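Got a predicted structure here, sequence first:
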Amino acid sequence: MRRVTLHTLYAGPDRSVAAGQTAEFDDEEAARLTAGGYGVYADAPRRKSAAAEDKPVEKMSVAQLQAYAADHGIDVGDARTKAEILAAVEAAREAEAEA
């Protein structure tokens, strides 16, 4: 048995599992689901999206900016809006460039 986190709805003869949920499947069904791109093994290490790292910070979403700040040790303080987080990230990048 393997645990799979699904990207799509799974509807089988015995049950259904919503997208985003993790469920146990026999080895054969788990391999079929992961090979088809319908899910990932729950115990597989997550990898960072290279696309987010390559994207200019000005084009990042709030979630991407928050992840970028966390990954780079940037304290955004009480910033919540995209403009506030972006200002904190850019200030930290400028300070690093000057150092």
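Okay, I see it. Residues are numbered from 1 along each chain as shown.

switch to C-alpha atoms for all contacts and neighbour counts from now on
Noted.

tell me which strands and helices the lengthiest helix in the chain is in contact with?
Across the chain, the helix with the greatest residue count (assigned by DSSP state H) is helix 82-98. The contact analysis (3 or more CA pairs under 8 Å, 6 or more residues apart in numbering; DSSP states H and E) places helix 82-98 against helix 62-71.

How far off centre is the helix it packs on?
The chain centroid and the centroid of helix 62-71 are separated by 11 Å, computed with CA atoms, centre = their mean, to the nearest Å.

Let me know the angle separating that helix from helix 82-98.
For helix 62-71 against helix 82-98, the angle by axes from the mean of the first three to the mean of the last three CA atoms, to 10 degrees is 30 degrees.

buried set for helix 62-71?
Across helix 62-71, burial judged by 16 or more other CA atoms under 10 Å covers 62, 64-66, 68-69.

another structure for you, compare them:
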Amino acid sequence: MKRVKMMSLYAGPKGSVAIGAIGEFDDAEARDLVDGRYGAYADEPRPARKEPAEKPIERWTVAELQAYAAEHEIDLGDATVKAGILKTVVAAIEAARDSDGD
């Protein structure tokens, strides 16, 4: 069994796991979730993820935005659609830049 911290909602035959929560999965399912970027192993350090340099943040997918938010500990609050998630992530990035410039 492997522990996976979810970056998207998981719903399966044995229940569901919310975004940011940790679920236990058999090795094969855990590997599929991590390989599909739906989650990350909870007990292993994650390699640093770089922002996609080839496209602007406005063109990132919902999964990419959610992964960035999870990695940078950005609370998405009630944002569930791309526009809301994007607005929250951009605001957090700008706030971080502003605080770094002080």
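Structure's in. What do you need? The structure presented is a predicted model; accordingly, all values stated were derived computationally and were not measured.

got CSV for the buried residues of helix 62-71 of the first structure, with distance to residue 96 of the first structure too?
Output for these, formatted as CSV (distance: CA to CA, whole Å):
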residue, distance to residue 96 of the first structure
62, 22
64, 20
65, 17
66, 18
68, 15
69, 13
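
quick one: buried residues of the longest helix of the first structure?
82, 85-86, 88-89, 92.

Ok, stretch 42-51 of the second structure next?
Buried residues in stretch 42-51 of the second structure (16+ other CA under 10 Å): residue 42.

swap in stretch 23-38 of the second structure?
Of the residues in stretch 23-38 of the second structure, 23, 30-31, 33-34, 38 count as buried by neighbour count, 16+ other CA under 10 Å.

need the helices for the second structure, in chain order.
Under DSSP H, the second structure gives helices at 27-35, 62-71, 82-100.

now those as JSON lines including distance to residue 18 of the second structure?
Output for these, formatted as JSON lines (distance: least, CA to CA, whole Å):
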{"stretch": "helix 27-35", "distance to residue 18 of the second structure": "14"}
{"stretch": "helix 62-71", "distance to residue 18 of the second structure": "12"}
{"stretch": "helix 82-100", "distance to residue 18 of the second structure": "16"}
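
nearest to residue 19 of the second structure, of the ones you listed?
Nearest to residue 19 of the second structure among the helices of the second structure is helix 62-71 (8.8 Å), distances taken as CA to CA.
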